[in-house]
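**Q** requesting a structural model of the entry that follows:
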Amino acid sequence: MARYTKTAMVFHWVIAVLIVGAFVLGLIMTDIPGFSPTKLKYYSWHKWAGVTVLALAALRLLWRLLHPAPGYPASMQSWEKAAAHHLHLLLYVLMFAVPVSGYFYTLAAGVPVVYFGVLPLPVLIDVDPALKVVLKAVHYWLTMGLAALVAVHVAAALKHAIINRDRVLQRMLP
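**A** Predicted coordinates:
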């Protein structure tokens, strides 16, 4: 069976770890009451993970356009292939939309994003308290959508590995 390239595998797993890490940090940091050095540190790490996901997702998309994914096994039903295609498409969209919405939410709140504390990212919008409220909700719901799709993606991969035993999962394993 055809496999993904090693580069595609690295993109997949590094981005997956960053997404899960940013999600967990987001849950933890928003539960910390008040304003503390720890909360500020977690917010910074969360933003850095998001910016990194955005950059790697752009590189991953470029790689994917130049190196198409291997085909699905003939044993997969046509609806499964269509569902997998659409799920992957939505995952790509959200790998961009979630960090971008978080970035604009941060800017609308008047907080600059300084990547790893050394590289200030451009301020593309002015401080806007009303927009901040909207973007906070957008970022939250896009994130919840991404989390749900990641759960479906993992469940499908496990179904293929455990029930179908069709080696679909092995295509993305090193």
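
**Q** CA only for contacts and neighbour counts going forward, please
**A** Fine.

**Q** how close does the one residue sitting closest to the centre of the chain get to Leu107?
**A** Centroid check for the chain by C-alpha atoms, centre = their mean gives Met95 as the closest residue, at 3.9 Å. Applying C-alpha to C-alpha, to the nearest Å, the value for Met95 to Leu107 is 19 Å.

**Q** please give the structure of this sequence too, so both can be compared:
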Amino acid sequence: MSLKNPPDRWGGVSTGLHWLIALLILLLGIVGLTMGELPRTPKYFWVYTTHKSLGISVLILVALRVVWRLYAGAPRPLPGTPGWQRRIATATHVLLYLLMFALPLSGWLYDSASGLRPFRLFGLLEMPKLSAPDDLLAQLAHGVHEWGFWLLILAVLAHAAAAFYHHLHQRDATLARMLPRGWLAPPQKESA
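**A** I've put the predicted structure just below:
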């Protein structure tokens, strides 16, 4: 049994990375939107450090996912998918990957340029600073981090909407082949 992606669907490693990254991004978004409202207690600093650690984890997992994709390949496009839909899907995936790299890196750069003491990844490994303290760079990195998040939300919604469109309207296996085998049977095309 090969771990690579078979020609008709995404394999277990690819789907596992996809859903793990999606879950972590959802968690990071919820925490990121609420952590500014926390009182300045030890819990506040723990939440911020955990947010940073999970962000670096996403960065590592996305890099691993890119390497895995290069190694394992991708399933064949579904027959009958118009070229314009494939081009939009490719552009959306490129945007998603760019944002999944940009958000953790801009957060790390913001942390570095803010002049805060270095944070420890899950309390274990001190993360190096990406820059010396710099207010202008910190503001720029924070802006990229904040606005990039909202752009990521829009791209994820478009990505999910397209998957459901394919499943419910096109009645093809687009959604089913990114889920673990057997979770969702591809819908049957209605016969005329």
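
**Q** what's the match for the residue nearest to the centre of structure 1 in structure 2?
**A** Residue mapping for Met95 of structure 1 onto structure 2 gives Met100, with TM-score structural alignment as the criterion.

**Q** which of the helices or strands spans its match?
**A** helix 83-113 (DSSP states H and E).

**Q** and the helix or strand that that helix is followed by, which stretch of structure 1?
**A** Later in the chain than helix 83-113 of structure 2, the nearest helix or strand by DSSP H and E is strand 120-121. Using TM-score structural alignment, the residues of structure 1 aligned to strand 120-121 of structure 2 are 114-115.

**Q** now the matching stretch on structure 2. Mean distance?
**A** Compared with structure 2 after fitting, stretch 114-115 of structure 1 has a mean deviation of 0.7 Å; criterion: mean C-alpha distance after the TM-score superposition for structure 1.

**Q** okay, and the counterpart of Arg9 of structure 2 in structure 1 sits in which element?
**A** Taking TM-score structural alignment, Arg9 of structure 2 has Arg3 as its aligned residue in structure 1. Per DSSP H and E, Arg3 of structure 1 falls between elements, in no helix or strand.

**Q** related to what we said a few turns ago, average gap between the helix holding Met100 of structure 2 and structure 1?
**A** When structure 1 is overlaid, helix 83-113 of structure 2 sits 0.7 Å from its aligned residues on average, using mean C-alpha distance after the TM-score superposition for structure 1.

**Q** wait, is Tyr42 of structure 1 part of a strand?
**A** No - Tyr42 of structure 1: not assigned to a strand; according to DSSP: H, G, I helix; E, B strand; the rest coil it is helix.

**Q** hang on, the earlier thing: distance check, the match of Arg9 of structure 2 against Val114 of structure 1.
**A** Distance from Arg3 of structure 1 to Val114 of structure 1, counting by C-alpha to C-alpha: 38 Å.

**Q** same drill for the two, tell me which one is more crowded.
**A** Shown here are Arg3 of structure 1 and Val114; by other C-alpha atoms under 10 Å, Arg3 has more neighbours (18 against 15).
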